[in-house]
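Peer 1: Quick one, fold the following:
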Amino acid sequence: MNVTQAEFVISAVGPAQYPEEGLPEIALAGRSNVGKSSLINKMIQRKNLARTSSQPGKTQTLNFYKINGELYFVDLPGYGYAKVSRTQREQWGKFIEQYLLQRDRLRLLLLLVDARHPPTRDDVSMYDWLTHFSIPVCVVATKADKIPRSQWQKHVKQVKETLFMRGSDPLVLFSSETGLGKDELWAIIQQHTEVGQPAPQAAPEAD
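Peer 2: Here you go, the predicted structure:
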């Protein structure tokens, strides 16, 4: 997909603040510091539209980014960060769950895991939760550039087996440094949103 326009629109913690254009939405979830902001920036070919930080737990709201006026990326707060208070984690959990279960414009959730390591207990819990509620999910294994190419399939197998992934759910090996997986991920997003597709040609009229 050729991205010509991308903008941050709003940080939200409840339905009253969500955008109302009716555009399809792609949410991103994962543990803190797994690379959600870096993935967004790579997908839209911008260096810092989504703020990256070496400090985990930085994203504390639902951050909506409008892409080409056709869809939104929705960056969710990262999970599994111990220094966030229990009360704050519970608050995040409530508005994240409300969004994921009630937002009818949500078309797909990208679950990011670190390709270098087996998915964490939190990753497994999130995947189980998503599948329980039949939320469409694509697993994205990030930081693939940190792994030798010869080890890619070993790590992909490790992710699939640890999550007990359903065969129908795609897994994309991704690198925000090299762009590996970018086109594949855009193709999956377009399948779920039908944005960026050429308009169907009208059938010729019969004489």
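Peer 1: For the rest of this, base every contact and every neighbour count on C-alpha atoms.
Peer 2: Fine.
Peer 1: Am I right that Pro184 falls within a helix?
Peer 2: Actually, residue 184 is Glu. It isn't Pro. Yes. Under DSSP: H, G, I helix; E, B strand; the rest coil, Glu184 sits within a helix.
Peer 1: you'd agree it is up against Gln190?
Peer 2: No. With contact defined as Cα atoms under 8 Å, Glu184 does not reach Gln190; the gap is 10.0 Å.
Peer 1: Quick check: next helix or strand after the helix or strand hosting Gln98?
Peer 2: According to DSSP states H and E, Gln98 maps onto helix 86-102. Later in the chain than helix 86-102, the nearest helix or strand by DSSP H and E is strand 106-114.
Peer 1: And the helix or strand that that following strand is followed by, what does it pack against?
Peer 2: Proceeding N to C from strand 106-114, the next assigned helix or strand is helix 121-132, under DSSP H and E. Packing partners of helix 121-132 (3 or more Cα pairs under 8 Å, 6 or more residues apart in numbering; DSSP states H and E): helix 152-163.
Peer 1: buried sites along the helix it packs on?
Peer 2: Neighbour-count burial for helix 152-163, counted by 16 or more other Cα atoms under 10 Å, picks out 152, 155-156, 158-160, 163.
Peer 1: re earlier: which parts of the helix holding Gln98 are buried?
Peer 2: For helix 86-102, a neighbour-count test (16+ other Cα under 10 Å) marks 89, 92, 95-96, 99-100 as buried.
Peer 1: Now show me the structure for the sequence below, then we'll compare the two:
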Amino acid sequence: MTSGLWITFEGGDGSGKTTQSELLSTWLGSGGRSVRHTREPGGSEVGRLIRDIVLHHRGDIAPRAEALLYAADRAHHVATVVRPALARGEVVIQDRYLDSSVAYQGAGRVLDGAEVRDLSLWATEGALPDLTVLLDLDPAAARLRLDADDKPFDRLETEKEEFHTRVREAYLALADAEPERFLVVDAALPAHEIAAQIRDRVEPLL
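Peer 2: Here you go, the predicted structure:
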């Protein structure tokens, strides 16, 4: 798509995406790379408004409306943040992208995953990352991590284990379907071991 490198991090809540994306950003930056660390939703001013709705709105949101809100954030984020950064030759490290919508709004909300994916591809003019790191973790183990953080849960984190099990299964199916794009890592491993596996996969892409 451009001259930069685009890496996304995926996985269930509590799998360590933020930690690992920050570690990778620091490693790349120490090597002299210009890095843009961002997230969805919330990687832009518009995105922060949408993030507040989809994650912290007190009332119910219809599943299709939720999917459309994420797609709207994604369209704006790719157009105003991701593409310009890649055009400048930067490495974009992103916490969540369209695979999250396929897993959460598709499998989690029991919508058609292919339709959800197509919606995001239309919204972003077909943009796909060079590499997607999937941090795979059993939902029960993820819940223990979230409980230990002692932070208020957002709308998705409060969903039942059955919801998060469907999300995990959808993620693994996506990785099986696109092994050339995905790196699947056992998120139960120590953080430094996970980071080393990610660096090994990223280094040849630089």
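Peer 1: Overlay them and tell me the TM-score.
Peer 2: Superposed pair, TM-score by TM-score structural alignment, normalised by the length of structure 2: 0.44. Supporting alignment: 142 aligned residues with a Cα RMSD of 5.0 Å.
Peer 1: still on that earlier bit, quickly check the buried residues of helix 152-163 of structure 1 for the two that are furthest apart.
Peer 2: Trp152 and Leu163 (16.8 Å; Cα to Cα).
Peer 1: Could you export the buried residues of helix 152-163 of structure 1 as a markdown table, including distance to Ile40 of structure 1?
Peer 2: A markdown table is the format used below for the buried residues of helix 152-163 of structure 1 (distance: Cα to Cα, whole Å):
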| residue | distance to Ile40 of structure 1 |
| --- | --- |
| Trp152 | 22 |
| His155 | 23 |
| Val156 | 21 |
| Gln158 | 25 |
| Val159 | 21 |
| Lys160 | 23 |
| Leu163 | 23 |
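Peer 1: want to throw the buried residues of helix 86-102 of structure 1 into CSV with distance to Val139 of structure 1?
Peer 2: Listed next are the buried residues of helix 86-102 of structure 1 as CSV, based on distance: Cα to Cα, whole Å:
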residue, distance to Val139 of structure 1
Arg89, 23
Trp92, 21
Phe95, 22
Ile96, 18
Tyr99, 19
Leu100, 16
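Peer 1: Pick the one among those closest to Ile26 of structure 1.
Peer 2: Leu100 (10.6 Å).
Peer 1: tally of neighbours for the closest residue to that closest one other than its chain neighbours?
Peer 2: In space, and not counting its chain neighbours, Leu100 of structure 1 is closest to Leu106: 7.4 Å by Cα to Cα, 6 or more residues apart in numbering. Leu106 of structure 1 has 22 neighbours, counted by other Cα atoms under 10 Å.
Peer 1: same deal with Leu49 of structure 2?
Peer 2: 13.
Peer 1: go on, Arg74 of structure 2?
Peer 2: 26.
Peer 1: Looks like it contacts Leu119 (just checking).
Peer 2: No. Between Arg74 of structure 2 and Leu119 there is no contact under Cα under 8 Å: 10.2 Å.
Peer 1: and Val92 of structure 2, helix, strand or coil?
Peer 2: At Val92 of structure 2 the chain is in strand, as set by three-state DSSP.
Peer 1: Give me the neighbour count for it.
Peer 2: Using other Cα under 10 Å, Val92 of structure 2 is surrounded by 24 other residues.
Peer 1: Distance check, it against Val54 of structure 2.
Peer 2: Per Cα to Cα, to the nearest Å, Val92 of structure 2 is found 24 Å from Val54 of structure 2.
Peer 1: same question, Gln197 of structure 2
Peer 2: According to Cα to Cα, Gln197 of structure 2 and Val54 of structure 2 sit 32 Å apart.
Peer 1: more neighbours, those two?
Peer 2: Neighbour comparison, Gln197 of structure 2 and Val54: the larger count goes to Val54, with 20 against 13 (by other Cα under 10 Å).
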